[in-house]
Structure formats: C-alpha cells, structure tokens
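1. Any chance you could fold what I've pasted below:
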Amino acid sequence: MTIQRFHDEINDQYSYLIIEQKEAIVVDPSRNAQRYLAYLNEHQLKLVGIALTHRPGSFASGWAELREKTRATVIGASSYRFHGEGHYLHAGRATMFPFGDGSHLQTQPTPGFTADSICLLAMDSDGKVQGIFTGGALLYDGVGYPLPRPEDKNPLHGRKTYVKEMYESLTKHISGFAPKANIYAGFGEAAHFSKMAESRHAQFNLTEAKEESPVLNQKDENAFERYVLADYPFVPAYVQGCLEKNPNGYQSWAKALYPFRELLTEEHRGEALKLPGDMAPASPQNLLLDGEEVLVIDTRHAADFTAGHQPGALNIQADGPFALALGSVVKPGEVFHVIIDEEEKTFGIAESIAKIGYDEQLQGASKWSDAHDTVLPKPLNLDDFKANHVGHYTIVDVRSPEAAEKDTRFYGAINIPYWELRGRAGQVPRDRPVVVHCGDGYASAIGASILRREIGDRVPVYDLGKRIKKFKAGR
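-> Predicted structure coming up:
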C-alpha cells in the first residue's frame, strides 16, 4: 500500500491518495481536482473512492468534479448529506470499503471538529492498519479548532459542546487506534483553524502523539476545553459559504479559471475552460449588475493603489494572505470583480478565489490600466501626524482585539478588526481625519480602502501602512 500526500499551500491543507494494486482512494480532496486526475493518469490508476473526513468549512472541495469524471464512490459520515447523482457510502462505525487486492478502508465516527467528522483506517489484506487519516480531529501536536456549524445560534455555547465531543472522540476512540500506525492529518500549523504547538507537519503515530501532544495530555475535560478555546480564531465569512455549498459540490476547476483566461500565463492558460464568447469576462468600465455597482477588489500593492484606483475599490493585495482576507471581507454570494496588475500573479489569485469557493460569485477579472476612472487619495503628512495625532486624528486599529491589546501603538485608538469594518464603519467619527493602522501594513490597506468607500466622501482617510514600524507601542 502506498500513500501519496498533496499539499495545498493556500489553506495549508493536506489531502492523500491511498493506492493499492492500481486502485486508489482520495482523502479530503482540495478544489483543484485536476492535480489528482493528472496523477492518476500518469500512474495508470483507477479512482474507486472519494473519502471526506468531515464537511469542509475552511476550504472548498473538488469532490464533485472527481465523482463526475471518475464515477468513484463518495464516502462520508451518514450525517453528511451529499447531493447529486452518483454512488455514496454513508459511513458509520467500522463501515468497510474494499479496494485493491483485499485491502479495506474502515471508517470510525469521531465528532468534534465537525458533527460529521470521521477517521479513516487504511487496512491491508492482513488486517494491519497502514495509515490513519484524521482530518482535523487530530493534528501533529494539536487538533483542529471545532468548526462552526450551519445550525449554530449561539456560537460560544456551540463551541463548548463541540469541544466536549472532541474530547470524547480523542479519549474513547482515537486513542484506541493502532498505536504504531502512521497518522496523516488534514491540516498544518498555518491553517486558520489549526490549534498546534509546533509548526512542522511530520508523519507521526499515536504513541508519539500521546507522549508529545498538549491536547492529549490535559488532565481532564475542563482543562482540555480551556486549552482548545483559549485563542479560538475569528470565523471568516467564507466559512459559512463552504459549509453550505460543499455538500452540493462546486463547478469544475476549468470553469473556475475561465474568467482569468486572458490574463493567465502560458503555463496555466490551458487549464481554463474554453467557453462561448457571450460568457466573456465583464469590462471594468461597466461594472454593474441589475443596475447596482459591483464591488471591485484591487489586488495591487498598497503603494500602487494609493497612487490611483477606481472609486470605491477595496485593496486586498495579492502578496499576502489574499484568500483569507478576501473571504473575510467579501460575503458569500456577494458579486465582485478583480483587478490584477501582473500576469505572473493571476493564477495564484484565481486559485485563492476558487479554493474558498468564491469563483461562482466572481463577475470578472481585468488588468489594471491607467486609463481607468481613478481616484487619487491625498497623502498623509507624516510629520504632522507624528506631532499632532493626539486629539487631531481619529486612529483606527484594524487588528484583532487580542493583538491590539497586547501591542497598543496609540492610546485612544478605535479597535475594529478589518473583517468587521464594512459593517461597523458607522462607528468611526467623522469630525477629524482618519488614520488606519495594523501591525505590518497589509490589513491597514484593506481597512483604509473600506473606510474610503464608506465614509471617504465626508472625511479624509489615510493608510499608515508599513510606516507603523516607525511608532513604538503605547504612544
């Protein structure tokens, strides 16, 4: 039995092919189904199973495209309601799926990370466990933070319930799996919902995890709950979209790339599906949908954006955590248009949009041109700001509350995280110029562009950007 690992760097998510006698099962496929199909074709393998350890909420899965093109059986928890034609195996405790020459994939329900989390045990013809696939239920030196659930009405109460489920799954089920079998986790340390003490994603086994992992060494359920929930991350808007859309599946990878086909380099242009001319991307000069202005996302560097941009555009730079930022600022279903300045960045932008499931709400993509109708923001007088920021400027810190409290740069600053700013712009006073800052300049570019869009017609809005490094804490 061979296990091939695939890494999606955008979401720091891991997927796998379990291979035995020219048959394969894919575990937790990411959005780009073509990468698995290419591998299967190159090695002359038949895909017989598509297994999901949980309903993905932090990434969009390509399981539906794989099912359509291979007719493989889809394997998931009985509570995971897949949609569409095809053969589905609703997995329960010790459900067996045969493949290869006498090998089996055994499923074990392990709720907590999600309500429908399962672990997968790959067993050879002798019944020996060759690999355990845990998704977010157990990571190297940690676990996945329990994901929100579509039915949540009280998220905080829900998380506590989910952590109790997770604790029971770890102590009563996962801890009893084959102690020396290799564990293949679904996420790395950089994934948004990873609770990990170490940054490496090493292959590990249960014995090592019990010796080293903090989550498996908490003294009781209450201590485990406090440890896991101590620094629970904010929930990006796109997560709800993934939770609702993944059971139905997404459009093909080629369709996701289609709006970018004229901007892609030769290396990737062939991946974009060729569609009729009447489906061509919209022109940035006519960004209207049913008479309403379409939201424009400008992916250029902050300095270029400040030098001139389309009215009302938001600046989410391609060089940075673009997928997370886009999925935090733009709501699921909200139509938007993307502006790009360099062809070399196009594929990464298109890939990021598709991997959070936002490609179906993308109105189009275009290359930046100086011929666009542009706004030229007035630059901040840094010397005046240094001398007179107290009482003469409204300062908005767009970092998380934890970061703002730990490293306060300006006393009296208003803390509104950038992912909440579109809905809370009305809380920013308009009686004096507004200066937006974060910790490194990436989020402040987003925040300043949001405030220019929302209140910029009534008050000057400036992005402090990387110049924040000139200011020490507690000014």
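2. going forward, measure contacts and count neighbours with C-alpha atoms only.
-> Fine.
3. State the distance from Gln285 to Gly320.
-> With distances taken as Cα to Cα, to the nearest Å, Gln285 is found 27 Å from Gly320.
4. The stretch 151-300 of the chain: strands as residue ranges?
-> Ranges of strands in the stretch 151-300 of the chain, per DSSP state E, counting those that start in this stretch, are 182-185, 194-196, 204-205, 288-289, 292-293, 295-298.
5. any idea which of these is most buried?
-> Compared across the strands of the stretch 151-300 of the chain, strand 194-196 shows the largest average neighbour count, a mean of 25 (mean count of other Cα atoms under 10 Å).
6. Contacts for that strand, please.
-> When contacts are defined by Cα atoms under 8 Å, 6 or more residues apart in numbering, strand 194-196 is touched by residues 136, 139-145, 187-189, 228.
7. one more to put side by side:
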Amino acid sequence: MIIEQFKDEFLAHYSYAVVSECEQEIILIDPSRNPEPYYEFAKKFEAKIIGVIETHPHADFVSSHLEIHQTTGATIYAHSLTGVSYPFSPFDEGDEISFGKIKLKSLHTPGHSPDSISIVLHHDGRDKAVFTGDTLFIGDCGRPDLRESVGNLQAKREDLAQKMYHSLRDKLMKLADEVIVYPAHGSGTLCGKALSTANSSTIGAEKISNWSLQEMTIEDFVKELTTDQPFIPKYFGFDVDLNRKGASEFSTGIDKVNVLVKPEQLNADILVVDARPENLFKEGYLPGAINIVYGKKFETWLGSIVKPGEQFYLTAANEEQLQELISRTASIGYETFIESAFVTESGDVIMPVMPLEYFITNPDEFTIIDVRNENEAKKKSIFKESLNIPLGELRERIKEIPAEKPIVVHCAGGSRSAAGSSIIAAEFGAKIPVYDLGGAVRDFNSTEK
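-> As a prediction, the model looks like this:
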C-alpha cells in the first residue's frame, strides 16, 4: 500500500492517491483541477485509477473529479447529501470501498459543510489513516460559515459549528491515537484560521495540540469557531456550485483562452488584471488596470477582487508567467472569464512616487486607506486616522473614500496595497494623487501614529 500526497502550494491544498500495489489500482481523494499529475503518478506504478472521492464540494479550488471519471472511467464517490449533477456512487456513513487489501470507510462529519465526509483507511487489520477533508486540519478545524448562502444544502454557521463539535468528538477523536491524519489543506488556506505548517499528524498528537479537540463546552467551542474567521473571497460560492456540477476539461479550458501577441485595441469597459511586479506596473500601465501581483496568492486575490462571471483581460511580464497564470486562473474556475491574455511591457499611465518623508512628518495631509482585513486592523493599528476597507471589498466600497486630500494606501507588507492603490487610482487618479506605501509600511511600528 502507498499513500501519495500532492500539494498545490498556491492554494495550500492537499490531494491524495491511495495505491493498492497488489492490484495496481488507485483511488484519488480531493484532486486538483489539473489531472495530469495523477495520470503521471498512475503510469509510474502501471496502475489504473478506479475511483475518485470528494470529501465535500470545495469552495477554494475546482476539482477534476468529473474529468478523471470521463477519461478513465473511475467511479466518483460523494455523500448523497451533496446533490451533485454528475454520475456518482453514494459514499455515506458506514459505506466501504475495498480494493486489494485496502478498505476505505466513510464517516459523515458535517461541520465545515452539511455534506462533509472523512475517509478512514483500513489495512492489515487496523485503521492506518484518515483523510479528513476540511473537517479536521493540523492545529485547527474547518470554518463553518461557507454554506450560509451557497450549495444545495445551506446552514447557519452556528448550526454547522455545533455539528463540527460532535463530528470531531463523536467520530474522529474515537479513532486510535496512532491513526495518521491527512487533511485537505495546510497553512495558508482560507478554509480555516490557525492551521499548522505540518502536512500530516496523528489523532493522538492532535488531541494534545489542536485547540478544537480540547475539553470545552459546546457553547465555548461554537463561540471560538465562529469568531475571527478569515474573509470569504467572492469566488468561493461559485466554486462550490461548479464542483457540484463538475468542471469541464482542464486542458481544453486552457486552450480556449485567447492569447494575443499584442492587443491592438482593448474594450475600455473590460477590467485589465496586470500581474507584473508593482515597480514595473507603477512605471507604466494600461488605463484602469488593477495590479494583482504575480505571486503565491495571485488566484486568491483574483477571486476576491473579480467577481464570478466578470470578464477581464489578463496580462503579465513575460510569456512564461502568463501561461502559468492562465493555468492558476483555471484552478479556481475563472479561465472562461478571461477575455484575452497578453504580455505587457509598459503603459501610458504612471503612478506617482510616494513622498515618504513628507508623509512621515505630515500624515494629516493625506487620506490613509488600510486595505488589510477587518480582523487585522482591529488587532494592530498602524495609523490612527485611517479608513479600513478590506481589499476584497474595495471595488464595491470605493465611493466611501473621500477625495479631498491625496490618498495613501497600505496593507501589512506591500502586496495588497499594490492592488488596492491601483483600484483607487482607477477611480481617483485623474483628480488627486494616489500613492502606494508598499513595503515601507514595515518601517512603522505597531503603535498608533
């Protein structure tokens, strides 16, 4: 028996292949949008992919379960409550899948969603591992507030938090201490708030270190779990519904993106997403462009700033990055929204250079916009007279920004303020200067200025 863990570092997502070496068969769990790594893995072992298990309809990435089924004939397994549109085999509480000497058992573990399952792997007469999806993470458990308005089954966060309390204690904590925990996400995901950087653990270790498995009343658990959760990107609900339907073929979606050598004329009504480094962007960009910098969080911020269904141009600094970003855009199901993609070297609009020394001595002469998340702003104030509008809400709340003074935009480290300042500049840039404080924000301490 072999368990192979795959990681999408950009979305902090883990997927798995369970291999029966004696039968040369594989079952996948929570696969990413691009199925090629799983096909290559199967070829390595000369094995056949016979099944794909979805622990729940994911909100933060698009799964390739339907494409794998259509390509290999593998059976898709999911809880019957999921209400899917694709052909599947129900995998409800107590159901089992046997292949070779391996047995996979379904546990219904609602909490992150009403239809969440965890999968216990039984081998050589004992439980060896549990694939916990978004129910139990290393150091945390799944957030309960993503199904209040999406999916076929909707539930209030308090109700799901109560279910999570029981799923953890009545199902997962009853497994043997030596059972290995394999979650669907690691540190960096927005599906939880305090995940460890570790990619696996054991039930016993989590009983000791994971806050959600400690002894407490259900009331205290619900309060803790529903407090200070991260923001919810715009694309999350879209991905839940897309995963319930099943996404189209990955490579076909990529090939359909209209890649231009050089755009002759752009539609001024269509948003331009410019992924070049902020310094290159500021030196010259296209009118109205938003600077979502090429980096580890590109797809998260793309899906937080651009709403599902909104067409946009995608541009990058070179062809290699452009192709990578098209694929990463597809990982959240946004490839069909790309009007066209192209490489940009410069543009006609220039962002003014931040007058840092004058700002330090005269902060009252500026309107300061803090684009950090609300929780961040509450915990650590950087400038006393600042207006907090989280980056994911900025386009919708742009009219709340006063236009009487020059505007300075900041975040915690510089990447979000690049996007925020470009959004604000698209609205105010012709009237008043808009500046990005950028990485200089690190020079300001945590005391209020």
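8. Quick TM-score on the pair, please.
-> Both chains were compared after superposition, and using TM-score structural alignment, normalised by the length of structure 2 their TM-score is 0.93; 444 aligned residues with a Cα RMSD of 2.2 Å.
9. related to what we said a few turns ago, to Ala256 of structure 1, which of the strands of the stretch 151-300 of structure 1 lies closest?
-> Distances from Ala256 of structure 1 to each of these were compared by Cα to Cα, and the smallest falls on strand 295-298, at 17.1 Å.
10. against structure 2, where does the closest one fall?
-> For strand 295-298 of structure 1, the aligned range in structure 2 is residues 271-274, judged by TM-score structural alignment.
11. which residues touch that stretch?
-> Identification of contacts with stretch 271-274 of structure 2 by Cα under 8 Å, 6+ apart yields 281, 286, 288-293, 311-316.
12. shouldn't Val293 of structure 2 be in contact with Leu280?
-> No. Between Val293 of structure 2 and Leu280 there is no contact, the gap being 10.4 Å when judged by Cα atoms under 8 Å.
13. of these two, who's got more company?
-> In this view Val293 of structure 2 and Leu280 are compared by other Cα atoms under 10 Å, and Val293 has more residues nearby, 22 against 16.
14. That one matches what in structure 1?
-> In the superposition onto structure 1, Val293 of structure 2 corresponds to Gln317 when matched by TM-score structural alignment.
15. compared with structure 1, how much does the helix with the most length in structure 2 deviate?
-> Looking across structure 2 with DSSP state H, the single longest helix is helix 415-428. If you overlay the two and look at helix 415-428 of structure 2, the average distance to its match in structure 1 is 1.1 Å (mean Cα distance after the TM-score superposition for structure 1).
16. Quick one: the helices in the stretch 201-350 of structure 1, in order.
-> Using DSSP state H, counting those that start in this stretch, the helices of the stretch 201-350 of structure 1 run over residues 206-212, 221-229, 238-245, 253-257, 266-269, 302-306, 322-329, 346-355.
17. Near Lys384 of structure 2, how many residues? Count them for me, please.
-> Residues lying near Lys384 of structure 2 (other Cα under 10 Å) number 12.
18. The counterpart of Val375 of structure 1 in structure 2: what's it in contact with?
-> Using TM-score structural alignment, the partner of Val375 of structure 1 in structure 2 is Val349. Applying Cα under 8 Å, 6+ apart to Val349 of structure 2 gives the contacts 283-287.
19. All set now, cheers.
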